[in-house]
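1. Show me how the following folds:
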Amino acid sequence: MRSFTCGVCGQLVFFDNTVCLRCGSSLGFDWDARELRAGADVPWCANRAAIGCNGLAPSFGSFCAACALTRVRPADDDPVALAEWVDAERAKRRLVYELGELKLPIPAWFDRPGGLGFDLLSSTRDAVTTGHADGIVTLDLAESDDARREQRRIDMGEPYRTLLGHFRHEVGHFYFPLLVDDDATRAAARALFGDETEDYQAALDRHYRDGPPDDWAAEHVSAYATMHPSEDWAETFAHVLHLHDTLQTAASYGLRVEGPAGRPDLHAEPIDPEAGGLRAELSDWLGLTYALNAINRSLGFDDLYPFVLTGPVVDKLAFVDGVIARGATVRSV
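-> Below you'll find the model as predicted:
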């Protein structure tokens, strides 16, 4: 995430701000210009009053580029779900922002069959399964509740679970057929992740019956990634988005970490500075995560970044990063 300043007084402001705390100017995110704009006579998103959305819309009374992607949202008579909806849309706005930064196409559900859309549903009344099907990402809004999400994280043995992480994972499924759409790319993807046409239900049953293999961390970014090649892709895709967003944020705030004192070259895996792309960025990434984990431990918290990037995992991350970069430059949707 880039840093932003108020166009009136120059104060540091943040992506989600609706008002500048110094001069009181109203703020809105211009999705076309990709900047926060200050002013009153602008077309605010129709969800500004309902959920505090700070996006600007194409016209007065319409939705912004992020909110327009929501196909189903909670009912007005469900106050708990409405509160959770606020958090879910905040995370989704950040996702849509990052997809734009990566210049990925965002075909919308209301423009074409199979386009990207979001059903944000409450499981307080009916069962909801978070997932993706035919372009539609479904999210159980219970994931907005910190206590419930943390309990699920513990129950499922996950080191990391966030609303934004869910969105990144599910859009990974959406982008697979858009980015891996020719024989050569598909063959390369299968060489790394496996055959995505394998029986999904059988793999799901096996995963929840037997659990991940003991050595899953040697070749997978998470235990869940071992369940099926499609989940390995989605988990890796989400991780690439984690990396890009965090590195952009660090760069925007001038945060640079050389590594532990006296050991600026200390890394878990050999880094080739001439490799280019994500492999080259990992040098900055690993130094940053070492420092952040050490700071968290000093405060008595668990590691902020509880992952180990082995050689095979880096190969997968680099592949996904490469097809994202190619998809941003050679595809039109």
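
2. From now on I want contacts and neighbour counts done on CA atoms only, so please keep to that.
-> Will do.

3. Helices along the chain, start to end?
-> 48-51, 79-101, 146-155, 163-179, 183-193, 200-210, 229-252, 277-298, 311-330 (DSSP state H).

4. And those helices: which comes nearest residue 258?
-> For residue 258, the closest of the helices of the chain is helix 277-298, at 6.1 Å, according to C-alpha to C-alpha.

5. One more, so I can put them side by side:
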Amino acid sequence: MRLFQCEACGQLIHFENRVCGQCGHPLGYLPDVNDLSAVEAEPEEGIVRSLRDGQRYRFCANAALDGCNWLLPEEQEGDYCRACRHNHTVPDLADPVNLEKWMRIERAKHRLIYSLLQLGLPLENREDRVGGLCFDFLADRPDAPELPRVMTGHEEGLITIALAEADDVERERRRTDLGEPYRTLLGHFRHEVGHYYWNRLVRDEHHLEACRAVFGDERADYGAALQAHYDNGPPPDWQANFVSSYAAAHPWEDFAETFKHYIHIVDTLEMARAFGMKVRPSLDRSGLLEALVEFNPYQPASIEQLVEDWAPLTVALNSLNRCLGMADAYPFVLTPSVVTKLGFINDLVHGLAAVDAPAPVAAPSQPAPA
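-> Take a look at the predicted model:
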């Protein structure tokens, strides 16, 4: 994520801001140019003019519910922006509890879409393509306890996010029950969209064999693998080969977890770059903990370059959190095996991954010699 500046007064502003705190101008995000622009109302109802480029825009329909600050061109068909057009089902927003949770979910979803746009990944929804990316944000039914709880997950492009995950207390309870070191709304989005991009980039773009060489064979029984994981836990040496214990459950989960961490890395490094952060401990003479992000991590770079800056940054982040009595911000270890997997994701999203060799074509049959 980057920082932004108000065109009207020069004030530093942030991605979720809807109004400049200094000059009071409304703000709208322009995804095509990756800028948060101050706007002024035009005489026509619902039309605003950007101070960035003088063009006329409309706010996404979800702006009326404080769920979005993105703009769409005045002439664009439809009422929803490039992020909200992927919504398939939302909860009853007349319920103020649902509304508050949905707004939290939307903030995480918009950060996800920001990252996907900066990486240039395909972003079709179900109107564009069968199996396109869409979201269901679903609430449990307390009036129907016989119904199963909503579970966060992915199925052929449809990502379901349980509304309960937007409740900090409930999410922390689930994190503790599952023994997880980390559980956030944004993490859910980044993990589940990893499943979508396994379909979209690995399966559909013919990278299966290359992916299997790194993550293992996804044809292993998925249900049985998850049951074994929940019954027995991960293998004792999982830390050597997987970014999380859950990643060890099945190659699909390994891919999704690794994809999630790749987005964690590039997005956090972009913000570190925006702040001009430099890590250089005064007592470290090895140079291994030095980091200065001087490149755009969303643009093609080697995984070694990304990890070289990421590792020292996480040491600093975790150390600062401990000073505040908080848990580590990034409680994970990137072993050489995990870095190799991150490298595959890096190559995949930038179009550099190996494509499966075409199946050999059988030679036409020849008549038997007389």
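
6. Now render the helices of the first structure as a markdown table, adding distance to residue 120 of the first structure and mean neighbour count.
-> Below are the helices of the first structure laid out as a markdown table (distance: least, C-alpha to C-alpha, whole Å; neighbours: other C-alpha atoms under 10 Å):
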| stretch | distance to residue 120 of the first structure | mean neighbour count |
| --- | --- | --- |
| helix 48-51 | 13 | 14 |
| helix 79-101 | 7 | 19 |
| helix 146-155 | 16 | 13 |
| helix 163-179 | 11 | 21 |
| helix 183-193 | 29 | 15 |
| helix 200-210 | 24 | 12 |
| helix 229-252 | 19 | 20 |
| helix 277-298 | 32 | 18 |
| helix 311-330 | 26 | 18 |
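
7. Present the ones you listed as TSV; the columns should include distance to residue 34 of the first structure.
-> Listed next are those as TSV, based on distance: least, C-alpha to C-alpha, whole Å:
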stretch	distance to residue 34 of the first structure
helix 48-51	18
helix 79-101	8
helix 146-155	30
helix 163-179	20
helix 183-193	31
helix 200-210	39
helix 229-252	15
helix 277-298	23
helix 311-330	17
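
8. For residue 131 of the first structure, find the nearest of those.
-> helix 163-179 (6.2 Å).

9. Against residue 101 of the second structure, how distant is the equivalent of residue 146 of the first structure over in the second structure?
-> In the second structure, the residue matched to residue 146 of the first structure (TM-score structural alignment) is residue 168. Distance, residue 168 of the second structure to residue 101 of the second structure, by C-alpha to C-alpha, to the nearest Å: 10 Å.

10. Over to residue 86 of the second structure?
-> 18 Å.

11. Is residue 305 of the first structure in contact with residue 289, as I believe?
-> Yes - between residue 305 of the first structure and residue 289 there is a contact at 6.2 Å, judged by C-alpha atoms under 8 Å.

12. Can you check which residues contact both of the two?
-> With C-alpha atoms under 8 Å, 6 or more residues apart in numbering applied, the contact sets of residue 305 of the first structure and residue 289 do not overlap.

13. and whatever residue of the second structure lines up with residue 46 of the first structure, how many neighbours does it have?
-> Aligned counterpart of residue 46 of the first structure in the second structure: residue 61 (TM-score structural alignment). Look at residue 61 of the second structure: counted by other C-alpha atoms under 10 Å, it has 19 neighbours.

14. so what's residue 61 of the second structure up against?
-> Contacts of residue 61 of the second structure by C-alpha under 8 Å, 6+ apart are 79-81.

15. do residue 329 of the first structure as well
-> residue 103.

16. From residue 322 of the first structure, how far off is it?
-> Computed as C-alpha to C-alpha, the residue 329 of the first structure to residue 322 of the first structure distance reads 11 Å.

17. Also residue 129 of the first structure?
-> Distance, residue 129 of the first structure to residue 322 of the first structure, by C-alpha to C-alpha: 31 Å.

18. ok, now residue 185 of the first structure?
-> 11 Å.

19. just residue 20 of the first structure next, same as before
-> Where residue 322 of the first structure is concerned, residue 20 of the first structure sits at a distance of 38 Å (C-alpha to C-alpha).

20. ok, of the contacts of residue 61 of the second structure, which one's closest to residue 12 of the second structure?
-> Relative to residue 12 of the second structure, the closest of the contacts of residue 61 of the second structure is residue 81; by C-alpha to C-alpha it sits at 24.0 Å.

21. residues contacting the equivalent of the closest one over in the first structure?
-> Alignment note (TM-score structural alignment): residue 81 of the second structure maps to residue 64 of the first structure. Going by C-alpha under 8 Å, 6+ apart, residue 64 of the first structure touches 31, 44-46, 55-58.

22. go with 10 Å
-> The contact partners of residue 64 of the first structure, by C-alpha atoms under 10 Å, 6 or more residues apart in numbering, come to 29-31, 43-48, 53-58, 93.

23. ranking the residues you listed by neighbours, who comes first?
-> residue 55 (29 neighbours).

24. Tell me who's in contact with the residue nearest to the spatial centre of the second structure.
-> Closest residue to the average C-alpha location of the second structure: residue 190 at 3.2 Å, with C-alpha atoms, centre = their mean. By C-alpha under 10 Å, 6+ apart, residue 190 of the second structure lies in contact with 108-109, 111-113, 115-116, 184, 256-264.

25. Residue in the first structure paired with it?
-> Counting by TM-score structural alignment, the partner of residue 190 of the second structure is residue 168.

26. what's the spacing between its match and residue 287 of the first structure?
-> 24 Å.

27. How about residue 219 of the first structure?
-> 21 Å.

28. Then residue 250 of the first structure?
-> 12 Å.

29. what do you get for residue 301 of the first structure?
-> Applying C-alpha to C-alpha, the value for residue 301 of the first structure to residue 287 of the first structure is 19 Å.

30. Appreciated, that's everything.
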